[in-house]
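Participant: Dropping the sequence and predicted coords here.
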Amino acid sequence: MRHRGLLLWAALVAPGCISAPEIVMVDRATALEEQASGSFKDVEQRLARAGMNPTPAPLTPNQLEELGIQPTPLVENIGRTPADRIDDLLRRHCVGEGKDGLLVATRRRCRAGRMTSDDVALVERVNRSRKQLWQWMKSVRPGVPEETLRQNWQRMHSEGVVCGGWVEAADGTWGEKKC
């Protein structure tokens, strides 16, 4: 009986002496936290592959123009006369009627598209034709100074410039022709 009492007493007293071990926190995520946060290994691999694959850099039409590359026109100029094309350039302010009677490229003010290489060549042809016209006028009226002939021609021509066309005033400022 004595053993029994000792055992009973040991069984009752022993749990009071037993304590739980200290909890140690480890600086590592649990499996559940790792699943919730996701893995970036596949994203890192895709990013590394994309860095190795050369792709073209997207450029705006303005950046292409600065590089000297003319974008292809979206609509062909079929059925339009050179005068129609010049009127369109004047309305879009890509070209202006200068006070000296020549067309002037005003690309920085150009709106709704850009000038193509065909447009630039057309402006050069028109200016060359105007100079030839003034030389012919000078040969027909040799007593009149060329500057006077040119100013008279320019005054008459300015009346026929398309409404809203970009024109240079006598003081050198640019504006739209009012109709």
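Facilitator: Alright, I've got the coordinates.

Participant: going forward, measure contacts and count neighbours with C-alpha atoms only.
Facilitator: OK.

Participant: Does residue 127 lie in a helix or a strand, and which?
Facilitator: helix 117-140 (DSSP states H and E).

Participant: Would you mark the buried spots in that helix?
Facilitator: For helix 117-140, burial by neighbour count (16 or more other Cα atoms under 10 Å) applies to 119, 122, 123, 124, 126, 127, 130, 134, 135, 137, 138.

Participant: Next up, a structure to set beside the first:
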Amino acid sequence: MLSCHYIQKGGLFTRPNLPIDSLVALLKRALSQALSRFPPLAGRLKTDSDGYIYVTCNDAGAGFIHKNAAKLFIREILAPLHVPEIVKNFFAFDRTISHDGHCKPLLTVQVTELADGVFISCAVNHAVTDGTSFWNFFNTFAELSRGMNKISKQPRFFSRLSVDFAGGFENSPTVDSR
């Protein structure tokens, strides 16, 4: 999976009833809380002297980007002719391969402010998570962003069986992040 691109998912929302600075602060706080449940996403990839690649849970940090595209309206994003070109700018790591997780964050959230809305995206290293684990993280992040004090009772598993976790996860290919 090291040659695969980062997984990229996002959501388009109408402008919330709070200032953008407050929204960004709320999302940063929720991201921090979500990462405490999914600690490998705050690490980096590391290749040891034998050539094995690990996730080092070193708190190097996830990425968080706030961009302003306030001249762009939701209706323009939804216009079928313009979607690919416009939307790929809403993701931090478009066309980035997972091997780059040695020097780039394993996860980056990007908040793009629009004239009448906001686009919130996540890009996550595909060598570290699969689609199910990614959605478990994204749903946890969303619940925390909505201010839900009690996270869903649905088990939140984080795994990628092909990666060995270093920095506390060496002997456990699956991390139960409940």
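Facilitator: Perfect, I can see it now. Keep in mind it's a predicted model, so treat the numbers as computed, not measured.

Participant: what TM-score do we get after superposing?
Facilitator: Overlay of the two chains. TM-score (TM-score structural alignment, normalised by the length of structure 2): 0.23; 69 aligned residues with a Cα RMSD of 5.0 Å.

Participant: quick revisit: same list, the buried residues of helix 117-140 of structure 1, but as TSV with distance to residue 91 of structure 1 please.
Facilitator: As requested, those are exported to TSV (distance: Cα to Cα, whole Å):
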residue	distance to residue 91 of structure 1
119	14
122	16
123	14
124	18
126	17
127	18
130	20
134	25
135	29
137	29
138	31
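
Participant: At which residues are the strands of structure 2 located?
Facilitator: Here structure 2 has its strands, by DSSP state E, at 7-14, 44-47, 53-56, 63-69, 107-114, 117-124, 157-159, 164-166, 174-176.

Participant: For the third one, name the packing helices and strands.
Facilitator: It stands for strand 53-56 of structure 2. Using 3 or more Cα pairs under 8 Å, 6 or more residues apart in numbering; DSSP states H and E, the elements in contact with strand 53-56 of structure 2 are strand 44-47, strand 164-166.

Participant: residue contacts, residue 122 of structure 1?
Facilitator: Applying Cα atoms under 8 Å, 6 or more residues apart in numbering, we find residue 122 of structure 1 in contact with residue 82.

Participant: 10 Å instead, please
Facilitator: 82, 83, 85, 86, 116, 128 (Cα atoms under 10 Å, 6 or more residues apart in numbering).

Participant: Quick check: the closest residue to residue 140 of structure 2 other than its chain neighbours vs residue 14 of structure 2, distance?
Facilitator: Closest residue to residue 140 of structure 2 in three dimensions, ignoring its sequence neighbours and counting by Cα to Cα, 6 or more residues apart in numbering: residue 34, at 6.2 Å. Distance from residue 34 of structure 2 to residue 14 of structure 2, counting by Cα to Cα, to the nearest Å: 23 Å.
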